[in-house]
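1. Give me the fold of what follows.
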Amino acid sequence: MITKILLEVLAELGEAPVLIDRRFSREIGEVGALSARKIAAAPALAVRLILVLLKRPRFCVFFCTNRSFSFLVDVVLGELLRFFRIPTVNYIHTRGYSELAERGRIWRFLVSRLLRGAIANVCLGETLKADLLPFVAEGTISVVKNTVEVPPPEAGMRQRGHILFLSNLLEEKGADVFVEMAIEMCGISPDRRFSLVGAPVDDGLLAELRERVRKSGLSGRIVFLGPLFGAEKWNALASAEVLVFPTRYRFEAQPLTIIEAFSVGVPVVATNIGSIGDLVEDGVNGWLVAEANVNSVKEAVLKATSEPATSDRLAVGARRTFEQMYSREVFRAEWSRVIAGMRK
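-> Okay, the predicted model is just below:
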């Protein structure tokens, strides 16, 4: 999604972007996993990049990764960009470069080489700068916050007591915490219902969570809707009183699902990791929890939903946050500033 929006925004800014996609992972379960197909695809990616570089583009926006194999491919691609002397912006949608560098001197050298090879490094939030500062000067780091597609005008209305989980059904994303929290809250809040929207990555986990709900006798109030797309996804999201995102994903940066929730005026309860603390502000557009555990998430959800006036205030704050910080207009202005800086 961000790639599509970036290409559109660059075109709006008078550029003529050409996309060189990786073609590595076809589904979420393949991300970060080494395979023969990925190894075979790497040389073809380098060739496609060289063919474009021979046309002497004015600059390159380079989506950097830090998973071991993909990172090593990035290092090679970075050297090609350096060889052809193409001004480069590293566009970083993850965190963990400092952790990667801790593997040893060679890894630290490669991280520094990749990040310093660009004239600018773009990350998603102020908090994420700390991951890059051991390797590059602060003046070379810019923050461009994520944005999302505009939701359809016919998206559903918020419903009191509807608590939503929207992400891939992974323990790392907190699906297990959400289910356990939902079971406990059903015991104390008879007017609340809970929905999980997302693709099951681990069939064993999905079966375990379904069985846990079945045994609790709450299958009518805790429902698994599976992956939803387009209008169906937006309707499910817009109908929530609050989105719960109890992630413990080690590379979490700035989840689009939170920004999507804000765009339709839905406040968020989320773990304070990555750049999530740059998005969610306690009592303004949701609540942060220090750890993704059942008790802390339950308490935050109760604070966000127990009083209608509080719920409504958080909903207004969520929409205001989107308009002021994460709209497409803000995204375009921030990229315009980055490009202007490259021309100096």
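2. drop to CA atoms for contacts and neighbour counts, all remaining ones
-> OK.
3. now the helices: where do they sit in this structure?
-> 2-12, 36-53, 68-83, 97-101, 105-116, 175-188, 203-216, 230-238, 256-263, 276-279, 294-305, 308-321, 328-342 (DSSP state H).
4. Quick one: list the elements packing against the third one.
-> In terms of contacts (3 or more Cα pairs under 8 Å, 6 or more residues apart in numbering; DSSP states H and E), helix 68-83 is packed against helix 36-53, helix 105-116.
5. do the first one as well
-> Helices and strands touching helix 2-12, by 3+ Cα pairs under 8 Å, 6+ apart: there are none.
6. The fifth one too?
-> Other helices and strands packing on helix 105-116, by 3+ Cα pairs under 8 Å, 6+ apart, are helix 68-83, helix 97-101.
7. Residues in contact with it: which ones?
-> Asp74, Val75, Gly78, Glu79, Asn90, Tyr97, Leu100, Ala101, Glu102, Asn121, Phe135, Val136 (Cα atoms under 8 Å, 6 or more residues apart in numbering).
8. Tell me how far that helix lies from the chain's centre.
-> 24 Å (Cα atoms, centre = their mean, to the nearest Å).
9. List the buried residues of it.
-> By neighbour count on 16 or more other Cα atoms under 10 Å, the buried set for helix 105-116 is Trp107, Arg108, Leu110, Val111, Ser112, Arg113, Leu114, Leu115, Arg116.
10. The helices and strands packed on helix 105-116 into CSV, with extra columns for distance to Ser296 and mean neighbour count?
-> Below are these laid out as CSV (distance: least, Cα to Cα, whole Å; neighbours: other Cα atoms under 10 Å):
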stretch, distance to Ser296, mean neighbour count
helix 68-83, 33, 18
helix 97-101, 27, 18
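11. Alongside the first, I'd like the structure of this one:
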Amino acid sequence: MFATNRRGSFLVDLGIALVLAIRRVPRIDYIHTVGFERLAGSSRLLRLAVAKFLSSAAITVTLADELRWDVEPWVARKSVRIIANFVPDATPGNATIEERYAARRVLFMSNLLPEKGVSDFVELAAKFTQNGDPAKFTVVGGDAGSVEFGRLRDSVEAADLTDRIELRGALHGALKEEALSQATLLVFPSSYEFEAQPLSVIEAMAHGVPAVAYNVGALPSITGDHEAGICVPTGNLGALEDAVSFVLGSFEVWSRLSFGALARHEAQFSQSAYAGRWEEAIREVTMRDRRRARGSR
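-> Below you'll find the model as predicted:
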């Protein structure tokens, strides 16, 4: 079951879970975000409902070890399985690795909610411009006709950065793949409190694009310990700037992280890794249910 924690949809999930329990059908909960702690804290009745729901699953799947905390008050640690998001393998672009590094294209790829950090990205571009760095900055995300996009465009113009920051709006399909294949580095400065395991970072890794990100959600387990990128304290723009400068300042550093991103994607965030972990989880629950059924005869 794809479990949700918005109040209305959670109550629907709870009803389905109760029906499955009555019919003695084992259930795997698949949790893609955090927020059960907050939901449970909103009332005594909802706390009881969250406890009933989460504790009744045979297995609870979270995206990363960092996200266990949100369910562990009600789920035994031994019942939690980690199955990360996946994105398909990317088609290599035409540029050589040397050309991609030399291009110094820094990419932001997310929606334009304030907590996703696009304002920090603009400020980062301003700092690099002031320092005479030739890096180019691109924002991918947001509907060109939206209020958020208009505000972003105004802020870029006010900072006199229209020649340094390209605003491409939301991209899909081949255009999105092209932007990723041409990027040197992804910057993900999100401070979103419900951040989990953002696909944009994993998509970048599939293209060999390392990431510099704020330390939120499951970002540390995506990038590893300087394996596919660098995480810095959330909201620390100075640390973000230093990390970006460090990666862009050395071909040796950047290429190590680039190859690390490809290897980490293949090992942990590829379709084959995802499918294999789900097969293990389903097999475990199925075998457990068969043993229960034999024992009740």
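12. okay if I get the helices and strands packed on helix 105-116 of the first structure as a markdown table plus distance to Thr140 of the first structure?
-> Converted to a markdown table, these look like this (distance: least, Cα to Cα, whole Å):
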| stretch | distance to Thr140 of the first structure |
| --- | --- |
| helix 68-83 | 17 |
| helix 97-101 | 16 |
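13. if we can go back for a sec, adding distance to Glu154 of the first structure, write the helices of the first structure out as CSV.
-> Converted to CSV, the helices of the first structure look like this (distance: least, Cα to Cα, whole Å):
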stretch, distance to Glu154 of the first structure
helix 2-12, 22
helix 36-53, 41
helix 68-83, 40
helix 97-101, 41
helix 105-116, 43
helix 175-188, 28
helix 203-216, 31
helix 230-238, 8
helix 256-263, 13
helix 276-279, 25
helix 294-305, 24
helix 308-321, 16
helix 328-342, 19
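14. Out of those, which gets nearest to Glu126 of the first structure?
-> Among the helices of the first structure, the nearest to Glu126 of the first structure by Cα to Cα is helix 276-279 (7.2 Å).
15. Could you find the residue nearest the spatial middle of the first structure?
-> The residue lying closest to the centre of the first structure (Cα atoms, centre = their mean) is Pro255, at 2.6 Å.
16. list the contacts for the equivalent of it over in the second structure?
-> By TM-score structural alignment, Pro255 of the first structure lines up with Pro198 in the second structure. Residues near Pro198 of the second structure by Cα under 8 Å, 6+ apart: Leu219.
17. go on, the one 4 residues further on?
-> In this structure, Ile202 of the second structure makes contact with Phe86, Val87, Ile222, His265, Phe269, judged by Cα under 8 Å, 6+ apart.
18. mind checking what the first one lines up with in the first structure?
-> In this case it means Phe86 of the second structure. In the first structure, Phe86 of the second structure lands on Thr147 (TM-score structural alignment).
19. For that match, which residues are in contact?
-> Contacts of Thr147 of the first structure by Cα under 8 Å, 6+ apart are Ile2, Leu256, Ile259, Tyr326, Ser327, Arg328, Phe331.
20. can you rerun that using 10 Å?
-> 1-2, 5-6, 256, 259-260, 263, 322, 325-332 (Cα atoms under 10 Å, 6 or more residues apart in numbering).
21. What spatial separation is found between it and Lys4 of the first structure?
-> Taking Cα to Cα, to the nearest Å as the measure, Thr147 of the first structure falls 11 Å from Lys4 of the first structure.
22. cool, Pro190 of the first structure as well?
-> From Pro190 of the first structure over to Lys4 of the first structure (counting by Cα to Cα), the distance is 42 Å.
23. In stretch 130-137 of the second structure, which of the residues would be classed as buried?
-> Neighbour-count burial for stretch 130-137 of the second structure flags Ala135, Lys136, Phe137 (criterion: 16+ other Cα under 10 Å).
24. From those, pick the one nearest Tyr192 of the second structure.
-> Phe137 (21.8 Å).
25. which residues touch the closest one?
-> 104-108, 121-122, 124-126, 128, 161, 163-167, 183, 185-187.
26. Likewise for Gly249 of the second structure?
-> Tyr101, Arg104, Ala243.
27. Please pull up the equivalent of the second one in the first structure.
-> Under the alignment (TM-score structural alignment), Arg104 of the second structure pairs with Gly161 of the first structure.
28. swap in the last one?
-> Residue mapping for Ala243 of the second structure onto the first structure gives Ala300, with TM-score structural alignment as the criterion.
29. Just to check, its match is in contact with Val244?
-> Yes - Ala300 of the first structure lies in contact with Val244 (Cα atoms under 10 Å); the separation is 9.4 Å.
30. Comparing the two, which residue is more hemmed in?
-> Val244 (29 against 19; other Cα atoms under 10 Å).
31. Map that one across to the second structure for me.
-> In the second structure, Val244 of the first structure lands on Val187 (TM-score structural alignment).
32. for that match, what are its contacts?
-> Applying Cα under 10 Å, 6+ apart, the residues contacting Val187 of the second structure are 106-110, 117-118, 120-121, 124, 137, 201, 210-214, 229-230, 240, 243-244.
33. any idea how far Val216 of the second structure is from Ile202 of the second structure?
-> In terms of Cα to Cα, Val216 of the second structure sits 15 Å off from Ile202 of the second structure.
34. Please read the previous query as pertaining to His32 of the second structure.
-> 15 Å.
35. do the same with Ala126 of the second structure
-> Taken as Cα to Cα, the span from Ala126 of the second structure to Ile202 of the second structure is 27 Å.
36. Stretch 207-216 of the first structure vs the second structure, average distance?
-> In the superposition against the second structure, stretch 207-216 of the first structure averages 1.7 Å from its aligned positions (mean Cα distance after the TM-score superposition for the first structure).
37. which part of the second structure lines up with that stretch?
-> Using TM-score structural alignment, stretch 207-216 of the first structure pairs with 150-159 in the second structure.
38. Buried ones in stretch 111-126 of the second structure, by neighbour count?
-> 111-112, 116-126.
39. for stretch 224-243 of the second structure, same thing?
-> For stretch 224-243 of the second structure, by 16+ other Cα under 10 Å, it's His226, Glu227, Ala228, Gly229, Ile230, Cys231, Val232, Thr234, Leu237, Leu240, Glu241, Ala243.
40. can you check stretch 264-281 of the second structure too?
-> The neighbour-count criterion (16+ other Cα under 10 Å) identifies Arg264, His265, Glu266, Gln268, Phe269, Ser270, Gln271, Ala273, Tyr274, Arg277, Ala281 as the buried residues of stretch 264-281 of the second structure.
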